[in-house]
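Peer 1: structure for the following, please:
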Amino acid sequence: MTFPRASQALARFTVLDLTRIRSGPTAVRQLADWGANVIKIEAPTDLADSEQPGGPRHGPDFQNLHRNKRAMTLNLKDPKGLEVFKRLAAKADVIVENFRPDVKAKLGIDYDSMRKINPRIVYASISGFGQDGPYSKRPGFDQIAQGMGGLMSITGLPGHGPVRAGIPVADLTAGLFCALGILTALLERDVSGEGQWIQTSLLQAMIFMLDFQAARWLMENEVPKQAGNNHPTSIPTGVFKTRDSYINIATTGGKIWERFAKAIEAPDLLTNPDYATITSRSKNRDTLNAAIETHLTKRTTDEWVGILNAAGVPCGPIYSIDEVFDDEQVKHLGIAQDVPETDTRLVGQPFTLSRTPSRMAARPPLVGEQTKDVLTEFGFSDQEIASLQQSKVV
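Peer 2: Just a heads-up that it's a prediction; the model follows:
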């Protein structure tokens, strides 16, 4: 059966998706959205956990993560199921999994085993803390990684304790880095002819995302602290109260600071020695922010967005999620896209390609919806498929 591809960019690659929950499915979604032949492999219904993390199959979380994929069922704990998987792996390009590090070896589907079957296989693993080391067997969870990776220590208002980010940022970034690793390995395979094992973890991803905050410690032994809505180094940058709501303003550098002070009709701020330099503005941040708000509360957020943008000062409203998708620029970008065969809309890819764009090509699959189609494509006969179904291997 012909299956619609989301793009032609990665259409030559076949991906076996053993992932679950969020980090792994995020990685595979990147490949599926760019046209890879993604086969989501799940346990047969009677063997599956009745309370899978991530919510119900038709809920927003699952639907968001599994569009543009096909699905088959396969009991990997059955020797016959393992043999089926090996036949699939022999012809596939990529395997992605996010089991606990010891699980894949117990199942016999670890990288070394798969490499013997297919030396060109690109095998990607996501874990909580790494494939080895003292924490490798610990269960991983997004918020745990946010805490151990340092993010929660710099998020939130000073003196109010650590705060998690409002999205599963460790899961999502680990998935994106995994996808980047897969694409890097596929590019390298074009030269060497060999696959390799990509490994990443929620903890590694979270530490990488610290970026300049990590550099402040590694290079200068400075431990960053919570700064609330204030930017830790560019001042004044943060959230300010207006007459009717709040606004984000970013005044990075002396020129923008001057334009900002003039735009809000506060020339006295420019002549005040307490605010003359970045260092002095940082030292007197609280009094400066208070002074700024006395001017900003005279107008609405919409008014200030117009005035400040006209003056060349970066700023913007602070939207609730419904307001995000009602914004004229968001509508113009077309990032909210209709899913075929449903009345659902989901967020599409955040970048575009001019010749091979991505699209919502197919709704998320039902459990085992394409099992027979997939097995047929991989060379299984009707008799073999019937036997596997009868023995409940698929």
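Peer 1: C-alpha from now on. contacts and neighbour counts both.
Peer 2: OK.
Peer 1: list the residues that contact Q131.
Peer 2: P101, Q199 (C-alpha atoms under 8 Å, 6 or more residues apart in numbering).
Peer 1: separation between it and T184?
Peer 2: 20 Å (C-alpha to C-alpha, to the nearest Å).
Peer 1: and if you look at K283?
Peer 2: 44 Å.
Peer 1: where exactly do the strands run in the stretch 51-200 of the chain?
Peer 2: 70-73, 94-97, 122-127, 197-201 (DSSP state E, counting those that start in this stretch).
Peer 1: any chance of a markdown table for those, columns distance to F325 and mean neighbour count?
Peer 2: Formatted as a markdown table, the strands of the stretch 51-200 of the chain follow (distance: least, C-alpha to C-alpha, whole Å; neighbours: other C-alpha atoms under 10 Å):
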| stretch | distance to F325 | mean neighbour count |
| --- | --- | --- |
| strand 70-73 | 29 | 24 |
| strand 94-97 | 32 | 25 |
| strand 122-127 | 31 | 26 |
| strand 197-201 | 32 | 21 |
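Peer 1: please give me the structure for this one as well, since I'd like to look at both together:
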Amino acid sequence: MLQPMQGVRVLEVAQFTFVPAAGAVLAEWGADVIKVEHAERGDGQRGLTHVLGVDAINKGSSFSPIFEGPNRGKRSVGLALEQPEARALLDELIKQSDVFITNFLPDARAKLRIELDDVRKVNPDIIYVRGSGFGVRGPEGGKGGYDMTTFWARAGSGAGATPPEAERMSPMPAGGYGDNLGGLTIAGGIAAALYARATTGESSVIDVSLLGVGAWATQFTVNLALMAGGPPPRPPAPRHGSARNPLIGSYKTADDRWLMLSMVQPGRYWAEFCEVAGRPELIADERFDTVEKLMDNAPAAAEIVAEIFRERTFEEWLVLLEGIEGQWATVQDAWGVANDVSLRANGMIGSLEDAEGVTRELIANPVQFDETPAEVRRAPLFAEHTDEVLRDLGLSEEELIQLKISRAIT
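Peer 2: This next block holds a predicted model:
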């Protein structure tokens, strides 16, 4: 199996999901990712046992999906970076690393001496990566942010997903939503920087912000605003379909399940839909018998389509729509995604053994090489690999014991 990052060492001084998610992707691509955690407290995300109203961990188990997802496949080292002895160990790890990634805020980076200049003094060739909320320049360069605030709310997704008449803003569809997209973005930037270093000898400084990733995700609407010189209008949405196409939008079945249509050329797909729906007379209906009429009368056509969908169950529609040319999809909840036939067929859900030997599953990163699914491995226990990694640096057992006594390492 091709692992294009094999031989690359990534040193991660980061917490929660945004930047650690990049390390997880690189680990699945074959990199040796060493996660540095505080010698006593560890990554703050380890302490999250209740998230978005649900339990995030099984009682009596070390397996925590919110931590496993962005930390799979790494090695964990517990270092008290505020202590000189631990800092010397960090410098040795920096010397042996190709990439340094962090999401610590500027004050914390300065206090721990892990700013760009500090790290480059130790290893001038290292690729230095900062994940931030709002970018490193400007009045908010020192301000923190989470994906709920910075990616979702600030960068336009929340407003775009919230109907004008709503009494509350639509929430993110899942925890870590923007963080995981940002992690993929960082991983791609690191791959490009490694290629540039290999071909030019020049090392890069990479900056990725949650705000920037969020704006990239909403760029269609933002670009319209830039062209118009103001917020683009939000015409009233019809109850069903779209303003000019009855074959775009979500429709409810007889058993209260949902299907999503996205047949962007209504004239091309209308006849086919009417045939499979058992309503061929609608093809010749004088309101819909040309593409121009169909688009002009889209709200009326969409009301008919909604009635048609309500006549059959979800399973019946799956049979009828199978194989048609027009694009459509089932609307799935998290359990539906976990059992999606195409995700399963393509190895996008991987099996692993947790620290207790229990078989678990995680969504794999979406990039595959040579048609081979990624190998999914569990996240490390807190400071699990401290001794292993430090022995590789040449430390003796006596030195390890002394460092533990002084609380410089876990």
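Peer 1: please name whichever of the strands of the stretch 51-200 of structure 1 is nearest to P357 of structure 1.
Peer 2: strand 70-73 (19.9 Å; C-alpha to C-alpha).
Peer 1: what residues in structure 2 pair up with the closest one?
Peer 2: On structure 2, the counterpart of strand 70-73 of structure 1 by TM-score structural alignment is residues 75-78.
Peer 1: do stretch 35-42 of structure 1 as well
Peer 2: Using TM-score structural alignment, stretch 35-42 of structure 1 corresponds to residues 30-37 of structure 2.
Peer 1: remind me, longest helix of structure 1?
Peer 2: If you go by DSSP state H, structure 1 has its longest helix at helix 169-192.
Peer 1: how much does it stray from structure 2?
Peer 2: Comparison of helix 169-192 of structure 1 with structure 2 after fitting gives an average deviation of 1.2 Å (mean C-alpha distance after the TM-score superposition for structure 1).
Peer 1: so what touches that helix?
Peer 2: By C-alpha under 8 Å, 6+ apart, helix 169-192 of structure 1 touches 22-28, 30-31, 94, 120, 122-126, 141-143, 145-146, 195-196, 198-206.
Peer 1: so which bits of that helix are buried?
Peer 2: For helix 169-192 of structure 1, the neighbour count (16 or more other C-alpha atoms under 10 Å) marks 169-183, 185-186, 189 as buried.
Peer 1: residues in structure 2 aligned with that helix?
Peer 2: Counting by TM-score structural alignment, helix 169-192 of structure 1 sits on residues 177-200 of structure 2.
Peer 1: same check on stretch 82-91 of structure 1?
Peer 2: With TM-score structural alignment as the criterion, stretch 82-91 of structure 1 aligns to 87-96.
Peer 1: contacting residues around the matching stretch?
Peer 2: R9, L11, L79, A80, L81, F100, V119, V122, N123, I126, L390, L393.
Peer 1: can you check stretch 332-342 of structure 2 too?
Peer 2: Taking C-alpha under 8 Å, 6+ apart as the rule, stretch 332-342 of structure 2 contacts L343, I349.
Peer 1: and that stretch, how far out from the chain's middle?
Peer 2: On the basis of C-alpha atoms, centre = their mean, to the nearest Å, stretch 332-342 of structure 2 sits 17 Å off its chain's mean C-alpha point.
Peer 1: name the element T279 of structure 1 belongs to?
Peer 2: Using DSSP states H and E, T279 of structure 1 falls within helix 278-283.
Peer 1: ok, average deviation of whichever helix or strand comes after that helix from structure 2?
Peer 2: Using DSSP H and E, the helix or strand that follows helix 278-283 of structure 1 in sequence is helix 285-296. Mean deviation of helix 285-296 of structure 1 relative to structure 2 after superposition (mean C-alpha distance after the TM-score superposition for structure 1): 2.3 Å.
Peer 1: for helix 285-296 of structure 1, buried residues please.
Peer 2: Across helix 285-296 of structure 1, burial judged by 16+ other C-alpha under 10 Å covers R285, L288, N289, I292, E293, H295, L296.
Peer 1: and those residues as a markdown table, adding distance to G161 of structure 1?
Peer 2: Below are the buried residues of helix 285-296 of structure 1 laid out as a markdown table (distance: C-alpha to C-alpha, whole Å):
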| residue | distance to G161 of structure 1 |
| --- | --- |
| R285 | 21 |
| L288 | 25 |
| N289 | 22 |
| I292 | 27 |
| E293 | 26 |
| H295 | 31 |
| L296 | 29 |
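Peer 1: I appreciate the help and will end here.
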